[in-house]
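> just a sequence and a predicted model for now, questions to come.
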Amino acid sequence: MALAQRTAQQSLRRLAVQTPAFKFTTPAAVAFGNAFVAQRRYAAATTVSALQAHDSILAKQRLNRPVAPHLGIYKPQITWYGSAFNRITGVALSGGMYLFGIGYLVAPALGWHLESSVIAASFAAWPVALKVFTKFAVAMPFVYHSLNGFRHLAWDTASLIENGMVQKTGWAVVGLSVVGALGLAVFV
């Protein structure tokens, strides 16, 4: 919060607790202590051993509290996996982009060759199965994250958000992601 906002907020608080005789004091006078209203704040003094005693009491009470159930007791659902995979793919895609960008920038200084022609020539020398697997591994997170993004955009319009439709669209996104990634890996 900016200094001016804090000053105004403190002034208004001081005005609010004033006696009626000083009701019309300016906020600036209140802020700088010229409002003839004495405010006193007393510090509480306790010993360190008293605080340690309170901590030990709290620690003993925590041992008797019930433990909340962990997620492991619940039945897994497509919404859980979909949400987790959406976050993982988002981090993987953005992290991969940042890592490649940093690598591309420092490549000349380190003697690496990350130019497009070198990468394309290296990739062309790979066996076909390895090319398809690599393209699928790169395409799958992108396709899934994109399709799940459209699903979330539909939810923002308050459509397809009933329990049955959430389940169906979750499985549809998974299926379409696999088919789309395979299509990109094989045909592109």
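On my side now, so go ahead. Numbers count the residues shown, from 1 in each chain.

> going by C-alpha atoms from here, please, whenever you check contacts or count neighbours.
Fine.

> check the gap between the most centrally placed residue in the chain and residue 53 for me.
Nearest to the geometric centre of the chain sits residue 87, at 9.0 Å (C-alpha atoms, centre = their mean). Distance, residue 87 to residue 53, by C-alpha to C-alpha, to the nearest Å: 44 Å.

> ok, now residue 81?
Distance, residue 81 to residue 53, using C-alpha to C-alpha: 45 Å.

> alright, now check it against this:
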Amino acid sequence: MMSTRAVGLRSAFRQAALGSNSSRSQALRTTLVKRSVQTQSLPPSAAENILNQQRLKRPSSPHFTIYQPQLTWVASIANRVTGVGLSVLLYGYALAYLAAPETFASANVIELIHGLPEVVKYTGKTILAAPFAFHSLNGLRHLAWDSGRFLSLKGAYSTGYAVLGATAITTIGLVLW
């Protein structure tokens, strides 16, 4: 089904010209060009297919491929990854405990860990302590931002480096405790 529509401001100009003298309205009439655009009615699925094809032709943002890594976005990504990782561990252990409470009881877990070699213990503690320390300290950084502090570029970088340093110290402290 094809139809033709007039596109433009002709009617608006015509209304504005009616209140004026006839020579000006004649000039407006001659300068306005009527253009017609052919439209076609499509079912919703066809319109969606056209939109998807147009989206495929758009360039994607180059982000990681051209921009130099910055502390602010690396810390943001790390904060999300550590949060997800810690959540998966917590919920995984909780579900495992619900499924088999005797197997995952505290006494059994302590006995299992006690029998592991020292290298495995320290590696496991580091793998757990580093994300916990970073996520906790970066959360404090975000609370400072929420209170309106350290929002300048210098403040963001100084608190970012402070979080990294405090994460290293806290991780070592938790591993050696």
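Ah, there it is. From a predicted model like this one, the values you see are computed outputs, not experimental measurements.

> trace the residue nearest to the centre of the first structure over to the second structure, please.
Matched to the second structure by TM-score structural alignment, residue 87 of the first structure sits across from residue 80.

> repeat for residue 78 of the first structure
Using TM-score structural alignment as the criterion, residue 78 of the first structure maps onto residue 71 of the second structure.

> now do the same contact list for the aligned partner of residue 141 of the first structure in the second structure.
The alignment partner of residue 141 of the first structure in the second structure, by TM-score structural alignment, is residue 131. Residue 131 of the second structure makes contact with 82, 83, 86 under the criterion C-alpha atoms under 8 Å, 6 or more residues apart in numbering.

> how about a cut-off of 6 Å?
Applying C-alpha atoms under 6 Å, 6 or more residues apart in numbering to residue 131 of the second structure gives the contacts residue 82.

> how close does the helix or strand encompassing it sit to the first structure?
Using DSSP states H and E, residue 131 of the second structure sits within helix 118-146. For helix 118-146 of the second structure, the mean deviation from the first structure after alignment is 0.8 Å (mean C-alpha distance after the TM-score superposition for the first structure).

> can you name the next helix or strand after that helix?
Remark: after helix 118-146 of the second structure, the chain's next helix or strand is helix 153-176, criterion DSSP H and E.

> so that next one versus helix 118-146, what angle?
Angle, helix 153-176 of the second structure to helix 118-146, by axes from the mean of the first three to the mean of the last three C-alpha atoms, to 10 degrees: 150 degrees.

> and helix 153-176 of the second structure, what's buried?
For helix 153-176 of the second structure, a neighbour-count test (16 or more other C-alpha atoms under 10 Å) marks 156-157, 159-160, 163-164, 166-168, 170-171, 174-175 as buried.
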